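*Asks:* What shape does this take:
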Amino acid sequence: MFCYQCSETMKGTGCTVRGVCGKEPEVANLQDLLIWLLKGVSFWGNGARKFGARNEEVDLFVAEGLFTTITNVNFDPLSLGKKIEHTLKIRDKAEAMFRKAFIDKNGRDYNGTVPEAASWKLIGGIDVYEMKGAEVGVMETKDPDIRSLRELLIYGLKGIAAYTDHAYILKHADDSVLAFLQEALAATLDDSLSVNDYVNLVMKAGEHAVKAMALLDGANTSTYGNPEVTSVFTGRIEGPGILVSGHDLLDLEEILKQTEGKGINIYTHGEMLPANAYPGLKKYRHLVGNYGTSWYNQQKEFEEFKGPIVMTTNCIQKPLDTYKDRIFTTGLVGWPNVFHIPNRTGKQPKDFTPVIEKALEIGNIGAKSGKNIVVGLAHNQLSKVSDKIIDAVKTGKIKKFVVMAGCDGHAKERQYYTDLASALPGNTVILTAGCAKYRYNMLELGDIGGIPRIVDAGQCNDSYSLAVTALKLKEAFGLKDINDLPIEYDIAWYEQKAVAVLLALLYLGVKGIRLGPVLPAFLSQNVLKVLVDNFNIRPITNVKEDLASIVGR
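*Replies:* Alright, predicted model coming up:
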C-alpha cells in the first residue's frame, strides 16, 4: 500500500505498512482498485456525454464510489469487495451506453484505444482485487509532478463527490458537477496531458467545488430551513440516549422521527453539531444537544457516552471493544463486524430499530454537566446583521476577520489553533466551519457589539457560507479584489473535503492562505512552487510570528 491523502500520513511522506487512520494494506489496495475502476467508468461515461448520452445511475455511482474512499469512511474489505463487483457492472453499463451513442453518431462501432482501467476483467474475488489494487495505486504514475497534480485533482474530486452525494440524498443534483467528476477522472488516464493541463483541471475542480458546496447549502436550507442562532448544550441529561455522528442530516432527521415519544434523547457529535441550528431539526424537543468534540476524540467520548452511537458518514475510528456492540454504521461507512443499518429502499426511510432497541436496553446513560455554545451563524444569519458588521469594520471596532475553518486531528501541532485563537486581540473575529472549531469554540472570547468573536457557520461544507460572506463584504465595500478585505486565512486541513474547500478558495481568487499543521505530502516541490508563486500559499509557522503578520497587515 501507499497512501498520503491525509495530513497525518506516516513521517509526512506516506503510509506504506498500515494507515495511521487504521487502514489495513488490504483495504488500501481495494480502495486503490476502486478508484482505478472509477476512472475506467469515467472513460466511457465522459465519452458518452460527448455524444449527448448520460445515465443517472452511472453518474451518481461515480460520486458515491469516490466518497467511499475518503479517509475514515470504509474500512471493511467485504463491503469494498462488493462495491468493486458493482463497479464492474456499472462500467459495463457505461461502455454499452458509449458504444450505442458512438454507433448512432458515426454508423460504426468504436475501435479506438481503450485504457486498461476501462477494460480490465478478472474474476476471482477479493484476493484478485487486492493484488490488482497493489499494481494501480498512487505510485503507478512515475513523473512526480504529474503524479502530484493527479492526486491533488483526485482528492479534490473526492471532496466534491462527498458534498454532491449529500445533496443528492436530499434530492438536489447538478449534472455539470457529476459530469466534471467523470471528465477529470478520465483525464487522469491520459498520459498525453501536460503539467499545465492538470493545473487547469485543478482550478476547474475549484470551480466545481464552489458549485457543489452551493448545491448542498441549497439542499440543506430548502429542506430544513436556514440555520438560526442557537445555544447548544454540551453535556448529558438523565434518560436513554443516542449519539449521532458524521454529517448526514437526513439520517439524523429519520432517527429523530423514529424516536419521538419513546423517551430517548438524541445528541449530535462532531460535525453533526450544526444540525442543532436548523429549524426543521431543532423543532424535535428530544434533540437535546451535542456531546463530545472532534472525531479524533471519539474512542474516549464514545466509551463515556454509554448509549448507542450511529456513524452516518466519514470520521469513524477503530471501535473499542467497550462499545463495539453499541456502535452502528450506515450509508457508505463500514467497519468489519460492526452492525450496518441498510440503505433506504424506494420511498421508505432507513430502519433504525436496532439502534432504538439498544438505547432502550441500555436505559439511563446519566447526566453530565456541560457548557452552552453558539452555532447557526451561516451566511443567511450574517446577512441579517451585515449593516452592523460593516459599521463595526468602518469604525474600527473590527480590525480583522480570521478564517480558521477546516479539520481537526490528532497532531499535537494543532494546539497552535487554540493558542492563536486565545492570542488574537479583542478587535478580531474568527470565522469558522468544520471540526477545526473544536480547538477553540469553548473559549470565552466574548463579542464585539453583539457580534460573537467566534462565528460558527457549520460543517466543513459550510465553508461556502464563509466564501459568500467574504464576497458580500467585497461588494459592500466596493472592492475589486477579494484580497483587499480585512480577512486572513489560517486553514487547518486533514482530509479530502478540506482539499476541495482549499481549491474552492483558490478558484475564488483568495491569496495568502496559511495551511497547517503541515503542507500536503502529495504536493511535489514543483507543484508547491506553482501554488506559492500564484497564490502565496504558505505553511503556518508559530503563534507569535503568525499573530504579528495577522495583526500587522
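
*Asks:* use CA for all of it now, contacts and neighbours both
*Replies:* OK.

*Asks:* any idea which helix or strand carries the most centrally placed residue in the chain?
*Replies:* The chain has K497 as the residue nearest its centroid, 3.4 Å off, counting by CA atoms, centre = their mean. Counting by DSSP states H and E, the secondary-structure element that holds K497 is helix 496-507.

*Asks:* mind checking how far that helix is from the chain centre?
*Replies:* In terms of CA atoms, centre = their mean, to the nearest Å, the centre of helix 496-507 is found 10 Å from the chain centre.

*Asks:* counting contacts, what elements does it pack onto?
*Replies:* For helix 496-507, the helices and strands in contact under the criterion 3 or more CA pairs under 8 Å, 6 or more residues apart in numbering; DSSP states H and E are helix 144-169, helix 195-224.

*Asks:* Need those in JSON lines (columns: distance to D408 and mean neighbour count).
*Replies:* Formatted as JSON lines, those follow (distance: least, CA to CA, whole Å; neighbours: other CA atoms under 10 Å):
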{"stretch": "helix 144-169", "distance to D408": "16", "mean neighbour count": "24"}
{"stretch": "helix 195-224", "distance to D408": "20", "mean neighbour count": "20"}
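
*Asks:* Sequence B follows; please return its structure for comparison with A:
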Amino acid sequence: MSMFCHQCQEALKNTGCNLAAGVCGKTSEVANLQDLLIYTLKGVAEFNQQARIAGINQLKTDRIILDGLFTTITNANFEDSSVANRIEKALEVRDSIKQELVDKGVLKDKEYPDYATWDGSFADFERKSEEKQVGILATENEDVRSLRSLILFGLKGMAAYAKHALNLGHEGNEIYDFIEKALLATEDDSLTADELVSLVMETGKYGVDVMALLDKANTSSFGHPEMTEVKIDTRNNPAILVSGHDLKDFEELLQQTEGTGVDVYTHSEMLPANYYPAFKKYEHFYGNYGNAWWKQKEEFESFNGPILFTTNCIVPPKGSYKDRVYTTGSVAYPGFKHISDREDGKTKDFSEIIEHAKKLPAPTTIEEGTIVGGFAHNQVTQLADKVVDAVKTGAIKKFFVMAGCDGRMKSRDYYSEFAQTLPQDTVILTAGCAKYRYNKLPLGDIGGIPRVLDAGQCNDSYSLAVVAMKLKEIFELNDINELPIEYNLAWYEQKAVIVLLALLYLGVKDIKLGPTLPAFLSPNVAKVLVENFGISGITTVEEDMDAFMAKA
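*Replies:* From the prediction side, this is the model:
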C-alpha cells in the first residue's frame, strides 16, 4: 500500500510523503495503521463524550486516547505490531463504553459514523485505505483538510505533553474533554471554515493549559530549573544515554542505576534534565552527550553503551548499534528491546538495560567543556531586575525567541548563522532542540546575562511565554507585541505545532517560521495566518535581520 503523511517539516517535496516509506523512515504499513489508530480513537471519543454526560467516564479511556495520539507523532513508533495492538485495545475500549451506555439505558439513538462502528477487520481497513476513507485525504476540500490537519497535529502535540504530566500524577479533565471534542470536530462536515479557525485558536488555548500543567508537574516533582553548567565531556565508566523527553522515566532510571557503577548521560531534548535540582543529587548523573536528535547515528556509535528512548525522536539505526537501543512508553522500533509500562503504581524495571551497560565500554569523548542552561521562568524572574536594568540602559536592545526543533536539512544552517549575526546587544531566548544550532557558539554575555538563555525542552516554550507576560507587566504595556521581543522559530513535528498555536492564542504576532512553512497549510489557510497574525517564512539571514532590526 502507498501512504500519505504531511505532518512533519520533512514532508516529501513539502507536499507529503506518498510512497512506500516516509522521509522519517516509517513504512507505508505503519503510516496507514497510524491513520487507522486515529480513526479508531474518534470512535472512542464518540462514546466517551456520552459517558461524560452520563457520569460514567473512566480515566483509562482518556489515557488510551493520549497514548494513541502520542504514538502517531513523528519519529516515535515505527513498529506495525505495536500500533496494531493499540488499535485492538482502542476497539475494546470503544465497544466497552458503548455497552455500558446501553446497559445504563443512556446510549443516544442515532445513526453512528463508520469510525464508531467498524469491526476491526484488516480487509475492511485495506478497503478503507484504498478508497481514502481513512486518513487526512478523506477530506477532499483543501482548505478544510488544512484546518483539520492543523487541529489534529496540535492535538498530537498536546497529547504528548499531557502524557508526560500524567506520568507525574497530574491530569486535566478539561484537556481530555477538549481533545475528544476536537477529534470529533475534524469529522464534522457541518462546521464552516470560520468555525474551524475558531477551533484552531481554541486548540492553542488548551495548548497553553497543557504546557502549564506539565510545568507544574515537572517543577512540583523536581524543583524549578536553575542556572547550570552542564558537562559535555565523558568519564571512564560504563553508561546509559537517555534520549526523548520523559522526566519520570529519567528519575526512575537514576534511582535504579545508583550504586551500580553505571553513569547516566542525557541526549538531545533530555539535556534540560541537568537543570533540575532533584537530579543533581545523583553523582552518577554526569552530563550531556552529543547534540540534536538527527546526529544520533554518529553519536550513538561513539557512545558505546545502551541508549534509552523515552519518546520520539528515533532515526532508523545503523546495524552496528541497533542491539544497544531500548524504547519505552509510546515509542517502538523493529528490533529494539521495549521496556514495559508501569503496573499498579510500581516503577518501570530498567534492570535489563543496566546489566547491558555494565558489559560495555565507557563512552568515547566527542566534545570538551560545558554549556549553560536552566533559564526557565522562575530563574529568569529571579534575574528580572538585572534584565530590566539592561533593557532600560540599552545594554539589551532586543530579545529573539529562537525556540523549536532542529532537523537534518542543510537550510537549517540559517539558524546558526542568524545567531552569529545578531548584534551584541541582543539576547536569544530558546527552548527545544533548535538550541543545538547555537548553544555551543561563543556568543558571550551582557553584564553577566548569557546571550543564550535556554529555558529547556520544547514544552518549556511555555516558560518563554511566562517571561514575556512578566516583562509586559513590568514595563506596563498593553500588548505583548509592544515588547522588544522578536520570534524566529524553527519547527519539525507536532509538539512544535501546539507551541505555535499556543503563541497565536496568547496574541503573539509577526512570527517567522522555518525552514519551510508546513506542507499541510493550504494557500488560503496560510493567507489567513499571514493576514491575522503576520506569520511568514524565513528568507535570508541578511533580509530577515534587516526586517527584525528595523522594527521599533
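
*Asks:* still on that earlier bit, counterpart of the residue nearest to the centre of the first structure in the second structure?
*Replies:* K497 of the first structure is assigned K495 in the second structure as its aligned equivalent, the criterion being TM-score structural alignment.

*Asks:* Go through the helices and strands packed on helix 496-507 of the first structure and name the closest to Y267 of the first structure.
*Replies:* The minimum distance between Y267 of the first structure and these falls on helix 195-224, with 17.6 Å, by CA to CA.

*Asks:* Aligned to S245 of the first structure, what sits in the second structure?
*Replies:* Alignment note: S245 of the first structure maps to S243 in the second structure; criterion TM-score structural alignment.

*Asks:* quick one: the strands in the stretch 251-400 of the second structure?
*Replies:* Applying DSSP state E, counting those that start in this stretch to the stretch 251-400 of the second structure gives strands spanning 263-266, 285-288, 307-309, 325-328, 337-339, 370-373, 398-401.

*Asks:* Distance to G25 of the second structure and mean neighbour count added to those strands, as JSON lines?
*Replies:* JSON lines is the format used below for these (distance: least, CA to CA, whole Å; neighbours: other CA under 10 Å):
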{"stretch": "strand 263-266", "distance to G25 of the second structure": "24", "mean neighbour count": "27"}
{"stretch": "strand 285-288", "distance to G25 of the second structure": "26", "mean neighbour count": "22"}
{"stretch": "strand 307-309", "distance to G25 of the second structure": "17", "mean neighbour count": "26"}
{"stretch": "strand 325-328", "distance to G25 of the second structure": "17", "mean neighbour count": "22"}
{"stretch": "strand 337-339", "distance to G25 of the second structure": "19", "mean neighbour count": "19"}
{"stretch": "strand 370-373", "distance to G25 of the second structure": "32", "mean neighbour count": "18"}
{"stretch": "strand 398-401", "distance to G25 of the second structure": "31", "mean neighbour count": "21"}
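
*Asks:* Can I get these in CSV including distance to K527 of the second structure?
*Replies:* Shown next, in CSV, are these (distance: least, CA to CA, whole Å):
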stretch, distance to K527 of the second structure
strand 263-266, 40
strand 285-288, 41
strand 307-309, 38
strand 325-328, 40
strand 337-339, 44
strand 370-373, 37
strand 398-401, 23
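
*Asks:* so which of the ones you listed gets nearest A54 of the second structure?
*Replies:* Put simply, out of the strands of the stretch 251-400 of the second structure the one that sits nearest A54 of the second structure is strand 325-328, at 34.8 Å, with distance taken as CA to CA.

*Asks:* which residue numbers in the first structure go with the closest one?
*Replies:* Counterpart in the first structure of strand 325-328 of the second structure, with TM-score structural alignment as the criterion, is residues 327-330.

*Asks:* so how far does that stretch sit from its counterpart in the second structure?
*Replies:* Between stretch 327-330 of the first structure and the aligned residues of the second structure, the post-superposition mean distance stands at 0.7 Å (mean CA distance after the TM-score superposition for the first structure).

*Asks:* And the contacts of that stretch?
*Replies:* Applying CA atoms under 8 Å, 6 or more residues apart in numbering, the external contacts of stretch 327-330 of the first structure come out as 308-313, 319, 335, 338-343, 355.

*Asks:* starting at the chain centroid, how far to that stretch?
*Replies:* A distance of 19 Å separates the centroid of the chain from that of stretch 327-330 of the first structure, by CA atoms, centre = their mean.

*Asks:* What of stretch 248-268 of the second structure?
*Replies:* A distance of 22 Å separates the centroid of the chain from that of stretch 248-268 of the second structure, by CA atoms, centre = their mean.
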